[in-house]
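Chemist: Got a predicted structure plus its sequence, pasted below:
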Amino acid sequence: MRRSASLQSLLFYGLGGPIVALNVWLLSVLFRYFQNPITILSFAAILAFLLNYPVKLFERAKISRTLAVIIVLLVTLTLFVIVGVTLVPLLIDQTIQLLNKIPDWLSASQDNFIQLEAFAKQRRLPIDLRVLTSQINASIQNLVQQLASGAVGLAGTLLSGLLNLILVVVLAFYMLLYGDRVWYGLINLLPSKFRIPFTKALQLNFQNFFLSQLLLGLFMTVVLTPIFLILKVPFALLFAILIGISELIPFIGAALGIGTVVILVLLQNWWLAVQVAIATIFMQQIKDNLLAPKLLGNFIGLNPIWIFVSILMGYEIAGLLGTLVAVPIAGTIKGTFDVLKSGNSGDFMSTFTIHQDTEN
């Protein structure tokens, strides 16, 4: 019996790794093949998850779900139009200016390296920056070529993005109206013991995770914008929004956003870069230690190592979209199995009612 049990364990763990690797590879291939529709459906589902909160508030006020969805959709579209008319053109203009400035900043940083090397030679210090300066020259040439080629397709990219945004909003509208019926049909494909734990874990992780990340990112954007303006940071609004958007990627997003901004500012003014680093890290600590625990809590309950692993696997499978959904997916899997082990499906609180369609 012991030999049989040990043999089964050996087969389970021995075959588990290759099967997981094969599934990851298969998912990455499927995503690359159906990348655009999967991306649109995913963002529409995320938007529907987020808009379900205000829809529920209207339903509590004795408003029918259809009317509540229409009201929320009209308000959302109004906000999108206001942002598109006021903020988007400003961001596009600042982005174009930044891309035009980067070659000049790289050239200035190259001059600084040359001066540093001359200073080191005067002090007889063994520093040779010729390799670094040659790499900077190559980077400048590649950047200029990419800017020249990318500017040609900018209008097409903006048009494609606008069409995709319209599709996302329309799909989110239909998901809010009829998503429960579709979800009920899909969830019935799972074994009965998985249905309720999986549904509640998915709701808890996706709704709470993305709502919390959006609020944290908005906090960083709103707080850093006036700070950058006071410090006279170039492209203050663009840099603050970049850091805010990076907050959507958990665990490593904030470091990537802050690091990118600090490096860009460093190319122009090292002392200003130090001030930017201090200000952003200080606000990041306030967010992480005061706001994030209240918003996020421990509803995911994942070890930081597994968070990092899930982000890497998500990026390998689906790129940026994979990094955004990797943590809530991992939290959903963990939450489902935790509930199944405990045998108490009431550990989760559902915010979206799944009901059977009785019209048929």
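Modeler: Now that the structure is in, tell me what you want to look at.

Chemist: contacts and neighbour counts: CA atoms only from here.
Modeler: OK.

Chemist: how about the helices in this protein?
Modeler: Counting by DSSP state H, the chain forms helices over residues 2-33, 35-60, 65-122, 130-152, 154-187, 192-230, 236-246, 253-266, 270-286, 292-296, 304-342, given from the N-terminal end onward.

Chemist: Give the other helices and strands that the fourth one contacts.
Modeler: Spelled out, it's helix 130-152. Taking 3 or more Cα pairs under 8 Å, 6 or more residues apart in numbering; DSSP states H and E as contact, the helices and strands that helix 130-152 lies on are helix 65-122.

Chemist: And here is the other one:
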Amino acid sequence: MRFRWDKKYLYWGVTAFCVIAASIVFFLILSKISAIKGFFGIILKVIKPVLYGLLFAYLMNPLVKTFERPILVQWGEKIYGKDSRKSRSFARCIAILLALVLVLLIVIGLLWLVLPRLYESIQTLVTNLPLYFDRMRSTVEEIFKANQDVEDYVLGLFDNLSQTLSSFLSGDLVNELKTVLVSITSSVYAVVMEIVYIAIGFIVAVYILTSKERFAAQTKKVLYSIFDVQHATDIIEEAHEVNEIFIGFVSGKILDSLIIGVICYISLNIIQMPYKELVSVIVGVTNVIPFFGPFIGAVPSAFLILLVDPFKCLIFVIYILILQQIDGNIIGPKILGQNTGLSSFWVICAILVGGGLFGFAGMLFGVPVFAVIYRSVKRAVEHSLKKKDVPVKTSDFLKIAYLDPVTGEPVSLETVAREKEQKKAEEQKKEQTKIQRKKNTK
């Protein structure tokens, strides 16, 4: 008997083999997850300077663009002539140098302004903490003096908290600091290497910025060699839009936080708030986080002021609420605009999910990453709807109950409501007819 080859059995055999092989590979990955994480950790450590360089180049690129054009017109073209490669190269080098100097000056200036004041604020807080607790105790006694049981309970909690903090600051903190110092001493090599990686990252960033057009051209060349023309063009256009979202959001948020920090410092100086430097830094830094940032920064700041003066704490809370409204409705929209295209609901979801998965970095970059995903899904949905000749705008679906399965035409909510009313009226009429017939029969 001659064996007859059936392609169907070959298809099922190959499918079964692929499923079994994939299951084995997946099991091996799970069983060796620690080794895999270690391997990728080594890879990440090796390429860390390059990653730093890409990040620095990406953040410095807007500054380089800002400086490059005036330098090209004012100096480059006068020295080397118009449309000269040397003039463009000269302008690019000067622009990169100015961007580097500006970034370093900003970082050094902020550290020089903030660190001494920050140290003084923390030192004052630690020194005067027992005095603050005595004041708080007196305030609590004054508030709850009419109810002795509540007063005793609250004061008991206060005494426990005071003793815990005092013992921590006097003994435990010293021991912890010793442990931390030992740990830092043993990790000096790691800290030095991180500084070296950052320094190399700046060097890599300079090379990337110097030849960014060439790198972009090589990337396009690779894309067009792998994909067909239409898909490669779509990828390039999508990359441009992603870049606009990210750079607009990150640079805008940094500028917004800097403005809020400065406004907060000036305002707290005017109203004579304690720890104004420390509080301004906390509010400015946490403001980088969208939506929740001002509230995250306000909680520890309000607690610090509460220890000194409860009334000023109340003023500070009211001030932060006003500042947050000004930032959310005036300053933020003017700087950031609507570059993410996300509603408040999706912004909250992006922050919660990003923060839960990746911590502070996830809270910061969760919004632009989610905005990119949202735009991609939106385009895919709209493309599918256009192919089916169905309305694309969300506003069109607000008035539509469903699409007719036969004609494909939209059926409005008013039509559905009217049909339900007619059906209800017909049922009532039938019920009345039945009742009338029963009466006539009797």
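Modeler: Thanks, I have it. In this text, all values refer to a predicted model and were calculated from it rather than measured experimentally.

Chemist: now, of the helices of the first structure, which is deepest in the fold?
Modeler: Looking across these with neighbours counted as mean count of other Cα atoms under 10 Å, the highest average goes to helix 236-246: a mean of 22.

Chemist: Check which helices and strands it sits against.
Modeler: Checking 3+ Cα pairs under 8 Å, 6+ apart, helix 236-246 of the first structure ends up next to helix 65-122, helix 192-230, helix 253-266.

Chemist: Format those helices as TSV; extra columns: distance to Asn137 of the first structure.
Modeler: Written out in TSV, the entries for these read as follows (distance: least, Cα to Cα, whole Å):
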stretch	distance to Asn137 of the first structure
helix 65-122	8
helix 192-230	30
helix 253-266	17
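
Chemist: Nearest to Pro328 of the first structure, out of these?
Modeler: If you check each of those against Pro328 of the first structure by Cα to Cα, helix 192-230 wins as the nearest, at 5.1 Å.

Chemist: how distant is that closest one from the center of its chain?
Modeler: On the basis of Cα atoms, centre = their mean, to the nearest Å, the separation between the geometric centre of helix 192-230 of the first structure and that of its chain is 10 Å.

Chemist: just the angle between it and helix 253-266, please?
Modeler: Per axes from the mean of the first three to the mean of the last three Cα atoms, to 10 degrees, the angle that helix 192-230 of the first structure makes with helix 253-266 is 20 degrees.

Chemist: Assign Tyr402 of the second structure to helix, strand or coil.
Modeler: Taken by DSSP: H, G, I helix; E, B strand; the rest coil, the conformation at Tyr402 of the second structure corresponds to strand.

Chemist: To which residue of the first structure is it aligned?
Modeler: In the first structure, no position corresponding to Tyr402 of the second structure is assigned, as judged by TM-score structural alignment.

Chemist: In space, what's closest to the residue positioned nearest the centre of the second structure - neighbours in sequence excluded?
Modeler: For the second structure, the residue whose C-alpha lies nearest the mean C-alpha position (Cα atoms, centre = their mean) is Leu364; its distance is 2.4 Å. On the basis of Cα to Cα, 6 or more residues apart in numbering, the spatially nearest residue to Leu364 of the second structure that is not a chain neighbour turns out to be Ile289, at 5.2 Å.

Chemist: For the residue nearest to Glu141 of the second structure when sequence neighbours are not counted, which residues are in contact?
Modeler: Setting aside the residues directly before and after it, Glu141 of the second structure is nearest to Glu151 in space (Cα to Cα, 6+ apart), at 6.4 Å. Under the criterion of Cα atoms under 8 Å, 6 or more residues apart in numbering, the contact list for Glu151 of the second structure reads Val140, Glu141, Phe144, Lys145.

Chemist: Name the helix or strand for Glu151 of the second structure, please.
Modeler: Secondary structure here is read from DSSP states H and E; on that basis Glu151 of the second structure sits in helix 148-167.

Chemist: and if you look at Val411 of the second structure?
Modeler: Assessed by DSSP H and E, Val411 of the second structure sits inside strand 410-412.

Chemist: Which SSE is immediately downstream of that strand?
Modeler: Of the helices and strands lying after strand 410-412 of the second structure in sequence (DSSP H and E), the nearest is helix 413-441.

Chemist: list the helices and strands that following helix packs on?
Modeler: Under the contact criterion of 3+ Cα pairs under 8 Å, 6+ apart, helix 413-441 of the second structure touches strand 400-403.

Chemist: Go through the strand it packs on and flag the buried ones.
Modeler: Of the residues in strand 400-403 of the second structure, those buried under the neighbour-count criterion (16 or more other Cα atoms under 10 Å) are Ile400.
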